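[1] only the shape, not the letters, is given here:
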């Protein structure tokens, strides 16, 4: 994880944005602000924050719409803020890909702890290795082994594996993978590119590629790497 992760705070109440931003900055985060849904999406594209905090009720585009767009096209985690502690609203946000939610009012201390927890779960850049027998990944040496035997991966295959592992347990859409791994916009590639590379990676890593235990398919949505118990 970066020393000073960048957090996007989006809320149509300037006072709320100010209070949250001040608290996060005191906790060592860098902050960028937005005051409606469209501006939030523009800041995501421009700044590529490490995490997005979205108020559900915003003008232009509401938090649900922004969350869906962010999670479709990127791997950036999302924390939703809502004034209504209603189960249906919470479930809707989680189904759209939000990583967590908080109900207003809340303490800035709790918000900061939630942000830190999400970043720990979704960023493994400070992790030196992953060991899920019989697969072992050494990030420092860029070395992958299966049953203690080296696995030769192309640079693209390795980047795809790192992206999936860094988001273990989270479903990533093909659009998000195209953006993060290939560094292409949606119109510059297609679903088939990702599908083929997933197939190749499974052929090299899975003991039985037709019944994968590491890289799973969420039908109609995308792919995810088996959740890693830390």
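    It's in. Every value quoted in this text rests on a predicted model; they were computed, and no experiment measured them.
[2] alpha carbons only for contacts and neighbour counts from here, please
    OK.
[3] any idea how far the residue of the chain most remote from its centre is from residue 119?
    Seen from the C-alpha centroid of the chain, the residue lying at the greatest distance (Cα atoms, centre = their mean) is residue 149, 30.4 Å away. From residue 149 across to residue 119, the span is 32 Å (Cα to Cα, to the nearest Å).
[4] ok, residue 88 next?
    Applying Cα to Cα, the value for residue 88 to residue 119 is 26 Å.
[5] name the residue in these two with the higher neighbour count.
    Between residue 88 and residue 119, counting by other Cα atoms under 10 Å, residue 119 is the more crowded of the two (18 against 9).
[6] pretty sure that one sits in a helix.
    Yes: when classified by DSSP: H, G, I helix; E, B strand; the rest coil, residue 119 is found to be part of a helix.
[7] so it makes contact with residue 49?
    No: judged on Cα atoms under 8 Å, residue 119 makes no contact with residue 49 at a distance of 11.4 Å.
[8] list the contacts for the residue nearest to residue 60 when sequence neighbours are not counted?
    In this structure, residue 60 finds its nearest non-sequential neighbour in residue 37, 5.6 Å apart by Cα to Cα, 6 or more residues apart in numbering. Taking Cα atoms under 8 Å, 6 or more residues apart in numbering, we find residue 37 in contact with 10, 58-63, 66.
[9] got another, please set it beside the one above:
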């Protein structure tokens, strides 16, 4: 289940939002202060809902500190609705900015879009929803659960991520993933490794979300 951290000091609002999100099968951790928010971050949320005005500080300053080490999607939920406030929120690093009051249905839709659509690549990390790959550590987690990959599967995954959104021919993949390591491989080897990788990263390997077969050509890494 996808975990969401809600940082909100208004108890009634916090209870209402968390109740609605739990009905949609999200795991929700609630924090009413920045101090408690830092503690809850250890649970590895896939998304953070953050108020600006909190008892022990400013949510924007909290986000600036968070962004120095964590790329988790963050949505501001606040009554501060001026253009200046919104720009300051985005400058702090938020992914979306929702002003109070708001319909729960709108919040739910925005959360769903962020979790499905967030995908970005920096020098060390790749995120797509709850799929996180650490290039430096060669570690993959899905829904905060470590996924063990073989050396070949890691090379294959990194090649897909490097060329995400592009149609890759079988020849390209074989040449770039295997050639400098194992000279004698064929398309059957590729098919087997793609199948094994799908079994480890796809919720439904027969209907893949990430590695899409391009019939007669090869494969493509699809971003949601």
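    Here it is on my side, so go on. Note that the coordinates shown come from a computational prediction; the quantities given were computed from them, not determined experimentally.
[10] TM-score for this pair?
    The TM-score (TM-score structural alignment, normalised by the length of the second structure) is 0.57; 142 aligned residues with a Cα RMSD of 2.8 Å.
[11] quick one on the thing from earlier: out of the contacts of residue 37 of the first structure, which comes closest to residue 192 of the first structure?
    Closest approach to residue 192 of the first structure among the contacts of residue 37 of the first structure (Cα to Cα): residue 66, at 25.8 Å.
[12] what does that closest one correspond to in the second structure?
    Here residue 66 of the first structure is matched to residue 62 in the second structure, going by TM-score structural alignment.
[13] thinking again about what came up before, against residue 103 of the first structure, how distant is the residue nearest to residue 60 of the first structure?
    Taking Cα to Cα, one finds residue 37 of the first structure at 19 Å from residue 103 of the first structure.
[14] what strand or helix carries the counterpart of residue 142 of the first structure in the second structure?
    Correspondence of residue 142 of the first structure to the second structure, assessed by TM-score structural alignment: residue 157. Here residue 157 of the second structure sits within helix 151-162, counting by DSSP states H and E.
[15] what's the first helix or strand after that helix?
    strand 167-169.
[16] what is that next one packed up against?
    Using 3 or more Cα pairs under 8 Å, 6 or more residues apart in numbering; DSSP states H and E, the elements in contact with strand 167-169 of the second structure are strand 218-221.
[17] before we move on, the earlier item: where does the match of residue 66 of the first structure land in three-state SS?
    helix.
[18] residue in the second structure matching residue 89 of the first structure?
    Using TM-score structural alignment, the partner of residue 89 of the first structure in the second structure is residue 85.
[19] quick one, what contacts the residue nearest the centre of the second structure?
    Centroid-nearest residue in the second structure, with Cα atoms, centre = their mean: residue 129, separated by 2.7 Å. Counting by Cα under 8 Å, 6+ apart, residue 129 of the second structure touches 46, 114-119.
[20] for PyMOL, what selects the buried ones among these?
    Per 16 or more other Cα atoms under 10 Å, the buried members of the contacts of residue 129 of the second structure correspond to this PyMOL selection:
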select buried, resi 46+114+115+118+119
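[21] show me where the first structure has helices.
    Remark: helices assigned in the first structure by DSSP state H are 14-26, 37-47, 63-73, 87-95, 108-122, 155-166, 174-177, 191-205.
[22] residue 8 of the second structure -> the first structure?
    Matched to the first structure by TM-score structural alignment, residue 8 of the second structure sits across from residue 11.
[23] actually residue 36 of the second structure, not the one I wrote
    Correspondence of residue 36 of the second structure to the first structure, assessed by TM-score structural alignment: residue 39.
[24] run a quick neighbour tally on residue 85 of the first structure.
    Residue 85 of the first structure has 12 nearby residues by other Cα under 10 Å.
[25] with adjacent residues omitted, what lies nearest to it?
    residue 103 (6.0 Å).
[26] which residue in the second structure aligns with that neighbour?
    Match for residue 103 of the first structure (TM-score structural alignment): residue 99.
[27] is that match in contact with residue 77, as I believe?
    Yes: applying Cα under 8 Å, one finds residue 99 of the second structure in contact with residue 77, separated by 5.8 Å.
[28] looking at these two, which is more packed in?
    Between residue 99 of the second structure and residue 77, counting by other Cα under 10 Å, residue 77 is the more crowded of the two (23 against 14).
[29] so who does the more buried one touch?
    49-52, 97-100.
[30] same for the helix holding residue 157 of the second structure, what does it pack against?
    Packed next to helix 151-162 of the second structure, using 3+ Cα pairs under 8 Å, 6+ apart, are helix 187-201, strand 218-221.
[31] so which of the ones you listed is the most packed in?
    When those are scored by mean count of other Cα atoms under 10 Å, the highest mean neighbour count falls to strand 218-221 (a mean of 20).
[32] what's around residue 92 of the first structure, how many residues?
    If you count neighbours by other Cα under 10 Å, residue 92 of the first structure ends up with 12.
[33] again, but for residue 104 of the second structure
    13.
[34] is it true that residue 105 of the first structure touches residue 83?
    Yes: Residue 105 of the first structure is in contact with residue 83 according to Cα under 8 Å; the separation is 7.4 Å.
[35] neighbour count winner among these two?
    Between residue 105 of the first structure and residue 83, counting by other Cα under 10 Å, residue 83 is the more crowded of the two (12 against 9).
[36] please list all residues in contact with that one.
    Applying Cα under 8 Å, 6+ apart to residue 83 of the first structure gives the contacts 103-105.
[37] is it true that residue 197 of the second structure touches residue 155?
    No: proximity of residue 197 of the second structure to residue 155 does not meet the contact threshold set by Cα under 8 Å, at 10.9 Å.
[38] chain neighbours aside, what residue packs nearest to residue 169 of the second structure?
    residue 218 (4.4 Å).
[39] closest to residue 192 of the second structure among the contacts of residue 77 of the second structure?
    Distance to residue 192 of the second structure across these (Cα to Cα) is lowest for residue 49, with 40.9 Å.
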